[in-house]
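> with the sequence up front, the predicted model follows.
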Amino acid sequence: MSTFGTLLSPAESLREQVESQLASRIISGEIPAGQVLTVPTLASDFGVSATPVREAMLNLARRGFLRPIRNRGFEVTEVSPDELRELSEVRMLLEAPPMAVVAGTLDEPTVAELRTIADRIVAAARTAKFDEYLAADTEFHLRILACTGNSKLVETVRELRQQTRLVGLVQLASTDALVSTSLEHAELVDLLVADRGEDAVALMRRHITHVGGVWSGQGED
């Protein structure tokens, strides 16, 4: 595994930065299932002490991404097609219908903010920067859901997204599919601004389907 580089963001703790970078690599499939990670090796790669790395890996184990192996480290867990399908189905139920509620209600500052995030998603997709892609993608979806005024909905979807694997993401980076999917975010904003609620719901359903299909490496549903 290649060196991760120095962690520099002052807005997050070292543990948060390590966890974020490891999670993005596991979610995207850059670190495959079955690979064993060790605290000393990762601490050296990140250029930090063992403590934040150990804390990050324990958190990832609680999220189901890693499994402790006695005297060896942590193994990246396998995710089944059924589990991916169930997660995407739950997200479909929670994220698609609210688009009809949000349509036609966005003010100009919110629209500008969403378009900026959508541009960041496309830029990250074009350069295969998976950590930036996943962070911006999550920010976009949660920002739209926040427009419903339902904080419980936002937190529930946040938790679901933290469990979702997109193990086909690395393979998509070598094709046009990742950029094509990324462009759907801007399309969704256009539909919401135009008060086309039914079309926005349909687009969100198609977008989430990628999680259980192409993005999982299992093919289209």
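Noted; the coordinates are in hand.
> switch to C-alpha atoms for all contacts and neighbour counts from now on
Noted.
> and the most centrally placed residue in the chain, what element?
Centrality entry for the chain: nearest residue to the mean C-alpha point is residue 134, 3.9 Å, by Cα atoms, centre = their mean. Using DSSP states H and E, residue 134 maps to helix 130-146.
> for the longest helix along the chain, buried residues please.
Using DSSP state H, we find that the single longest helix of the chain is helix 108-126. Of the residues in helix 108-126, 111, 114-115, 117-126 count as buried by neighbour count, 16 or more other Cα atoms under 10 Å.
> and those residues, which is closest to residue 78?
Distance ranking of the buried residues of helix 108-126 against residue 78, using Cα to Cα, places residue 125 first at 24.6 Å.
> how far away is the nearest residue to the closest one once chain neighbours are set aside from residue 166?
Distances taken as Cα to Cα, 6 or more residues apart in numbering place residue 179 nearest to residue 125, at 5.5 Å, with adjacent residues excluded. The gap separating residue 179 from residue 166 is 15 Å, by Cα to Cα, to the nearest Å.
> check contacts around residue 15.
52, 53, 55, 56 (Cα atoms under 8 Å, 6 or more residues apart in numbering).
> distance of the first one relative to residue 153?
Residue 52 sits 30 Å away from residue 153, going by Cα to Cα.
> can you report how many residues neighbour residue 188?
Applying other Cα atoms under 10 Å, we find 25 other residues in the vicinity of residue 188.
> which SSE is it in?
helix 177-193.
> which residues are in contact with the next helix or strand after that helix?
Going down the chain from helix 177-193, the next helix or strand is helix 197-212, by DSSP H and E. Applying Cα under 8 Å, 6+ apart, the external contacts of helix 197-212 come out as 81, 84-85, 88, 91-92, 95-104, 164-166, 181, 184, 188, 191-192, 216, 218, 220-221.
> and here's the other structure:
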Amino acid sequence: MPAQSDAPGERRPPLRYSLRDQVLCALRGALVTGELCPGTVYSAPALALRFDVSATPVREAMQQLVREGAVEVVHNRGFRVASRSVRDLAELAEVRALIEVPVMLRLARTVRPECWEPLRPLAQDTVVAAGAGDRAAYADADRAFHAALLGLGGNAQLVAVAGELHGRAQWPAAHGPGPHPAQLLADATEHAVLLDALVARDLPTVESLVREHFSGVPGT
């Protein structure tokens, strides 16, 4: 008997993650935790053995990390984990502040208070990850929270640019062992405080929190 096709109009739900996405997630986690060391060159075949996959999804994932500035291509050798200086991180923080501070102030004035409430679970996700000392999970949750904040402005290009800058600043392995869990937790709790200020349309507090957020834990 031939296999039954889907009913008209029905679509099979897509797989949640491709193999390439799974490898990319694993590589990001290894970067954040320091398993992949700054300045070290890693070949796609060696990483493929490590993750028990073929080299193709590894190369695809590493090319994405090249675009994010986390690694760089080394001809005929593989990919070198990027190193960031203190000055690099300060410059990234300055650029992010130049973009995000005025945007957040505009959103504080124009977004209805009730629209901020759906972001509270995302803020809580950062607290949970920080409390567990899970830097990789914190990095993911932090990106999701900041993208959701800026996304309320409706400017997809802004979200993309800010997200790229966020990613470039978010690799603790590239500038030392990374923040202590207590630092991560302190940083994560600022997210809920920021939401309170946005709901209250407290512009001075919003500006202060956003600026201090960038000057604190790297990659927040």
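Received, thanks. Since this is a predicted model, take the numbers as computed values, not measurements.
> superposed, what's their TM-score?
Here the superposed chains carry a TM-score of 0.81, computed using TM-score structural alignment, normalised by the length of the second structure; 203 aligned residues with a Cα RMSD of 2.4 Å.
> so what corresponds to residue 113 of the first structure in the second structure?
Aligning on TM-score structural alignment places residue 113 of the first structure opposite residue 118 in the second structure.
> residue 193 of the first structure now?
Under the alignment (TM-score structural alignment), residue 193 of the first structure pairs with residue 199 of the second structure.
> my read: that match touches residue 113, true?
Yes: between residue 199 of the second structure and residue 113 there is a contact under Cα atoms under 8 Å: 4.5 Å.
> between the two, which contacts overlap?
Common contact partners of residue 199 of the second structure and residue 113 (Cα under 8 Å, 6+ apart): none.
> what comes into contact with the longest helix seen in the second structure?
Counting residues, the longest helix found in the second structure (DSSP H) is helix 86-110. Under the criterion Cα under 8 Å, 6+ apart, residues 150, 152-153, 162, 165-166, 168-169, 175, 198-199, 201-203, 206-207, 210-211, 214-215, 218 lie in contact with helix 86-110 of the second structure.
> residue 61 of the second structure: neighbour count?
When neighbours are counted by other Cα under 10 Å, residue 61 of the second structure comes out with 22.
> residues touching the alignment partner in the first structure of it, list them.
Aligning on TM-score structural alignment places residue 61 of the second structure opposite residue 56 in the first structure. Residue 56 of the first structure is in contact with 15, 16, 18, 19, counting by Cα under 8 Å, 6+ apart.
> what about the helix or strand containing residue 56 of the first structure, distance to the chain center?
With elements taken from DSSP H and E, the one containing residue 56 of the first structure is helix 50-62. Distance, stretch centre to chain centre, for helix 50-62 of the first structure: 19 Å (Cα atoms, centre = their mean, to the nearest Å).
> so which bits of it are buried?
Buried residues in helix 50-62 of the first structure, counted by 16+ other Cα under 10 Å: 50, 52, 53, 54, 55, 56, 57, 58, 59, 60, 61.
> same thing with stretch 22-42 of the second structure?
Using 16+ other Cα under 10 Å as the test for burial, stretch 22-42 of the second structure gives 22-25, 27-34, 36-38, 41-42.
> the residue lying farthest from the centre of the first structure: what secondary structure?
Most distant from the centre of the first structure: residue 71, at 30.7 Å, with distances by Cα atoms, centre = their mean. Assigned state for residue 71 of the first structure: coil (three-state reduction, DSSP: H, G, I helix; E, B strand; the rest coil).
> from residue 22 of the first structure, how far off is it?
20 Å.
> what of residue 121 of the first structure?
Per Cα to Cα, residue 121 of the first structure is found 19 Å from residue 22 of the first structure.
> how about residue 145 of the first structure?
Going from residue 145 of the first structure to residue 22 of the first structure by Cα to Cα gives 26 Å.
> for residue 79 of the first structure, same thing?
Residue 79 of the first structure sits 16 Å away from residue 22 of the first structure, going by Cα to Cα.
> kindly report the same for residue 65 of the first structure.
Applying Cα to Cα, the value for residue 65 of the first structure to residue 22 of the first structure is 10 Å.
> same check on residue 112 of the first structure?
Separation of residue 112 of the first structure from residue 22 of the first structure (Cα to Cα) stands at 31 Å.
> and if you look at residue 105 of the first structure?
Residue 105 of the first structure sits 37 Å away from residue 22 of the first structure, going by Cα to Cα.
> likewise for residue 69 of the first structure?
Here residue 69 of the first structure is placed at a distance of 17 Å from residue 22 of the first structure (Cα to Cα).
> please apply the same query to residue 161 of the first structure.
Residue 161 of the first structure is 15 Å from residue 22 of the first structure, by Cα to Cα.
> could you do residue 39 of the first structure as well?
Residue 39 of the first structure is 12 Å from residue 22 of the first structure, by Cα to Cα.
> swap in residue 114 of the first structure?
With the distance defined as Cα to Cα, residue 114 of the first structure ends up 26 Å from residue 22 of the first structure.
> quote the end-to-end distance of stretch 31-44 of the second structure.
Start-to-end span of stretch 31-44 of the second structure (Cα to Cα) is 15 Å.
> what does residue 94 of the first structure align to in the second structure?
Using TM-score structural alignment, residue 94 of the first structure pairs with residue 99 in the second structure.
> neighbours of its match, how many?
By other Cα under 10 Å, 14 other residues sit near residue 99 of the second structure.
> quick one: it from residue 161 of the second structure, how far?
As judged by Cα to Cα, residue 99 of the second structure and residue 161 of the second structure stand 9 Å apart.
> how about the secondary structure of the equivalent of residue 158 of the second structure over in the first structure?
Under the alignment (TM-score structural alignment), residue 158 of the second structure maps onto residue 153 of the first structure. Here residue 153 of the first structure is recorded as helix under three-state DSSP.
> and if you look at residue 154 of the second structure?
Under three-state DSSP, the three-state class of residue 154 of the second structure is coil.
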